[in-house]
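Novice: Any chance you could fold what I've pasted below:
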Amino acid sequence: MKTRFCLVLLLFALAAAALRAGEFSFSCRTDKSPLEYALGEKMTFTLRLLEDGEPLPGKKLVWTRTGDDGRKESGEASSDSPLVIETSIDRPGFVRIKVDPFDADGKPLMRGRDKFGFDGGAGAAVGQIGGGEIPEDFDAFWAAQKAELAKIPLKVLEMKEVDSGDPAVKCYDLKIACAGGMPVSGYLCMPKNAEPKSLKAELLFRGYAVVGASRPVKQGKERIAFQINAHGIENGRPESYYNELKNGKLRAYGFRDDENRERETTYFRGMVLRLLRALEYLKSLPEWDGKTLAVSGGSQGGFQALAAAALDPDVTQCFAGIPWLCDLSGITRGRLRGWRPNYAPGLDYIDSAFFGTRIKCPVTIEAGLGDYVCPPSGVAALYNGISAPKKIVWKQGRTHAYSPRNAETFVQEAE
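Specialist: As a prediction, this is how the structure comes out:
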């Protein structure tokens, strides 16, 4: 019996090892913090291709160096030894290093269904990276938008209780009247039988997508948690409903050049009006403690969180993960583009970096040195422009969709 038991344990161990086998990763080290290089100073990147944490020889490594200075370099090497890349940049900004590994047959290494590779970098004079010129009437424009919103009474259009899956949490599918042509639409969760003025409140946002809100049950166990969808559309509908919108009315929303020429017609204006109305609604709830009002989101949700903190002085905490729409005019000054709309003057009024300059509450940001949906230079411009207490956590090798398990992190913070 004991022998059989040991054999079973051995088989489980072998099966577990087989499942772990073949996990590719890159180690990347710079000769100093990737945030602390001076202009023109040599940067040295040392990279190693790993499989299950051990060096993986016999692969071809194809690398490219691009950057906010417009320079491009490339080369090839073998994974038999560490790959060392030396470069520099002579203007405030970031260098991007990409490495793609290939096997002996020229096939790329894969991580699941995706090509595997490294994407990261380093910056010079990072503290000097700034955004573009904020429009002189930026504050006046948003004051006028708030005035338009105030003309629409704060009114619940629909409030339908839905199953939270937790007997201690109540949840509602909620729609609220709003300016801009679409209502606020989301899920509101909070503890059952909460006393008046007993709960903190949090407004949550999602990334770029044509989807409904998710039910924030976990957050709703201890606070008022309201997650809204970006568009004011229905929540909890079949996938076909969202696909129809994605391929029709909301196709490439936010990317239409004709809309972005004017501040009044950019799609993001309505998005901001809806988050302002959602905050207004949260503050009207009797259970809110009248003190703590947090906003949080990632990517597009990070943009929304920053806009909320900038435009509502009652917001007390802001978390923006890999925030989108930072320094949108940066591409006109030679910075790496990222995934974002073409620059147009109307976008100056919804730039996350510009919103950052208006925030008064503490802000926490997460960013990737390999995220070229939301390029590091734009996120640095956001961080540098914030005068409130702030913290940013950078991760080497983090892209927009992938965060390495054991990557180095680098923290900047200021009171």
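Novice: C-alpha from now on. contacts and neighbour counts both.
Specialist: Fine.
Novice: host element of the residue nearest to residue 73 when sequence neighbours are not counted?
Specialist: Counting by C-alpha to C-alpha, 6 or more residues apart in numbering, residue 65 is the residue found nearest to residue 73 once chain neighbours are left out, at 5.0 Å. Here residue 65 sits within strand 60-67, counting by DSSP states H and E.
Novice: I would like the residues contacting that strand, please.
Specialist: Contacting residues not belonging to strand 60-67 are listed as 71-79, 89, 93-104, 335-336 [C-alpha atoms under 8 Å, 6 or more residues apart in numbering].
Novice: Show me how to select, in PyMOL, the buried members of the residues you listed.
Specialist: A single PyMOL command selects the buried members of the contacts of strand 60-67 (16 or more other C-alpha atoms under 10 Å):
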select buried, resi 78+79+89+93+94+95+96+97+98+99+100+101+102+335+336
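Novice: Mind listing residues that contact stretch 288-301?
Specialist: 196-208, 224, 282-283, 302-305, 308-309, 314-325, 374.
Novice: just the strands in the stretch 301-415 of the chain please.
Specialist: For the stretch 301-415 of the chain, strands defined by DSSP state E, counting those that start in this stretch occupy the ranges 317-321, 363-368, 390-395, 409-414.
Novice: possible to save those as TSV with mean neighbour count and distance to residue 290?
Specialist: Shown next, in TSV, are the strands of the stretch 301-415 of the chain (neighbours: other C-alpha atoms under 10 Å; distance: least, C-alpha to C-alpha, whole Å):
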stretch	mean neighbour count	distance to residue 290
strand 317-321	24	14
strand 363-368	23	20
strand 390-395	20	23
strand 409-414	13	27
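Novice: Second chain to compare with the first, below:
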Amino acid sequence: MTPKKLFLFLLLCLVATAGFSQSQTGPLIRIMVSPAKADGIYTTGEEIQFDVAVYKFGKLVPQAAITFAAGPEMMEPTHSGTLTLKEGTGKIKAGKMSVPGFVRCKVSYTENGVSYENTGTAGIEPEQIQPTTKLPEDFRAFWDAKKRELADIPLEPTLTLIPEKSTHHSDVYHVSFKNVSGRIYGILTKPKKPGKYPALLVVPGAGVRPYQELHADKDIITLQIGIHGVPVNLYQSSLYQDLAQGALANYNTFNLEDRERYYYKRVYLGCIRAVDFIFSLESFDGTQIGVMGGSQGGALSIVTASLDHRIKYLVSYYPALSDLTGYLHGRAGGWPHLFRNAYTNQTAKIETSYYYDVVNFARFVDIPGLYSFGFNDNVCPPTSMYAAYNVIPSEKSLSLYQDAAHWRYAEQSQEGDQWMLEKLGVR
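Specialist: Purely as a prediction, here's the structure:
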């Protein structure tokens, strides 16, 4: 091979493999922070301590000078200072708490002008955390009336096959159906083989985005919905970014002063309408149906199970919209942190929040559920999530991944999927 041909050959190889050799990055310094107690849980009045270690190239950094700040999560720190870790490890004393809750410790380390940080969070009798939100006397009557309003609206479903997404096992459709205002759009996955199948409704996290098919290799119907009344199959479109930064920016605050017009009214009812749609499918077995989601979706899974007694099982990861009024009582409130800033603390908005707070839906959940989250979550603070979890009266399991933040481990997702599929009888 001539030098010119060799050069061309190597160039073609480089182009062909470019998509498989993209660079990855990671932090040079890794800070590990965790409660000194193995389970991360303390009692009220007990001294709280955190273990801290600083690593570089997998080795402890001797004489690492750190700064730390600790206190109730999402609140101003009550303990702060500096500490030199002689051998790269040490302990931080974070005081005591007289009431159930969480203490978070943030550690920072600077090297060559670059700052690195990480957090650890300890629970203080978290199973004793009680909600701050109020349950309106007409809470159930309010939502019963809205469900009757929804029932009077024809479903008018549309199903459009997506051939490129379909598999040898399942057909995939872009679907829509009428809601109390506008339509709900989603991605439906349905086995090709004639028969009756269980179903899973997957409700979305916050934001505006397209959605993909799920469980296309299994004998189950899955429906993943969006909540904003826009198609969810525009995979290469900038529409979602434009909406997120424009017309739907801060949608979670829209009309908060009016319980009849608050944005989540159509969202909560849209989840019920998605169950209506599943029940309209000839291939649905008519009984076995579950709901699952994370963050906003974790909230919607609880809401859907509470409002719609056709749901048999639920999985909720780090549920948002829980104990929204926490900030008004000097502690962390749930996402979207509506009352963290004084300008939102208007009586009408607070009163509306009671009708949409996940805690108040959790009180009426009467089916088995798996719940999972971590202590380091700063989007959906664990104080708010425990406020909802602790009032659930039905069979429930809590799978903790203590050091997880607002994300989940692959094993955590697998655990939830396996739990749900086994409940629904899917192999």
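Novice: related to what we said a few turns ago, now the strand holding residue 65 of the first structure on the second structure. Mean distance?
Specialist: Per the superposition on the second structure, strand 60-67 of the first structure and its aligned residues are separated by 1.5 Å on average (mean C-alpha distance after the TM-score superposition for the first structure).
Novice: quick revisit: looking at the contacts of stretch 288-301 of the first structure, which are in helices?
Specialist: 282, 283, 302, 303, 304, 305, 308, 309 (DSSP state H).
Novice: Now rank these by neighbours and give me the top one.
Specialist: residue 304 (34 neighbours; other C-alpha atoms under 10 Å).
Novice: how about it, what does it touch?
Specialist: 205, 271, 272, 275, 297.
Novice: Could you measure from the residue nearest to residue 73 of the first structure over to residue 121 of the first structure?
Specialist: Residue 65 of the first structure sits 9 Å away from residue 121 of the first structure, taking C-alpha to C-alpha, to the nearest Å as the criterion.
Novice: Need the overlap of contacts for the two.
Specialist: Common neighbours of residue 65 of the first structure and residue 121 (C-alpha under 8 Å, 6+ apart) are 95, 96, 97.
Novice: Can I get those in a markdown table including secondary structure?
Specialist: What follows is these, written out as a markdown table (DSSP: H, G, I helix; E, B strand; the rest coil):
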| residue | secondary structure |
| --- | --- |
| 95 | strand |
| 96 | strand |
| 97 | strand |
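Novice: Specify which member of those is nearest to residue 187 of the first structure.
Specialist: The shortest gap between residue 187 of the first structure and any of those belongs to residue 96, at 39.3 Å (C-alpha to C-alpha).
Novice: How about the counterpart of the closest one in the second structure, nearest residue that isn't a chain neighbour?
Specialist: Counting by TM-score structural alignment, residue 96 of the first structure lines up with residue 104 in the second structure. Leaving aside its chain neighbours, residue 104 of the second structure sits nearest to residue 121 (4.3 Å; criterion: C-alpha to C-alpha, 6+ apart).
Novice: so how far is whatever helix or strand that neighbour lives in from its chain's centroid?
Specialist: Under the criterion of DSSP H and E, residue 121 of the second structure resides in strand 114-124. Relative to the chain's own centre, strand 114-124 of the second structure is displaced by 20 Å; criterion: C-alpha atoms, centre = their mean, to the nearest Å.
Novice: How far does the very next helix or strand once past it sit from its chain's centre?
Specialist: Next in sequence after strand 114-124 of the second structure, counting helices and strands by DSSP H and E, comes helix 139-151. With C-alpha atoms, centre = their mean as the basis, helix 139-151 of the second structure stands 26 Å off its chain's centre.
Novice: Could you list every helix and strand that the very next helix or strand once past helix 139-151 of the second structure packs against?
Specialist: Following helix 139-151 of the second structure in sequence order, the next helix or strand is strand 158-161 (DSSP H and E). Counting contacts by 3 or more C-alpha pairs under 8 Å, 6 or more residues apart in numbering; DSSP states H and E, strand 158-161 of the second structure is packed against strand 170-178.
Novice: Distance check, residue 25 of the first structure against residue 402 of the first structure.
Specialist: Residue 25 of the first structure is 11 Å from residue 402 of the first structure, by C-alpha to C-alpha.
Novice: who's more crowded, the two?
Specialist: Counted by other C-alpha under 10 Å, residue 25 of the first structure and residue 402 do not tie: residue 25 has more neighbours, with 24 against 12.
Novice: element containing the spatially closest residue to that one that is not a sequence neighbour, please.
Specialist: Among residues not flanking residue 25 of the first structure along the chain, residue 50 sits closest, at 5.2 Å (C-alpha to C-alpha, 6+ apart). Secondary-structure assignment from DSSP H and E places residue 50 of the first structure in strand 43-51.
Novice: what packs against that strand?
Specialist: By 3+ C-alpha pairs under 8 Å, 6+ apart, strand 43-51 of the first structure packs against strand 24-30, strand 83-87.
Novice: Comparing the ones you listed, which comes out most buried?
Specialist: strand 24-30 (a mean of 20; mean count of other C-alpha atoms under 10 Å).
Novice: if we can go back for a sec, ok, of the contacts of residue 304 of the first structure, which one's closest to residue 251 of the first structure?
Specialist: residue 271 (15.5 Å).
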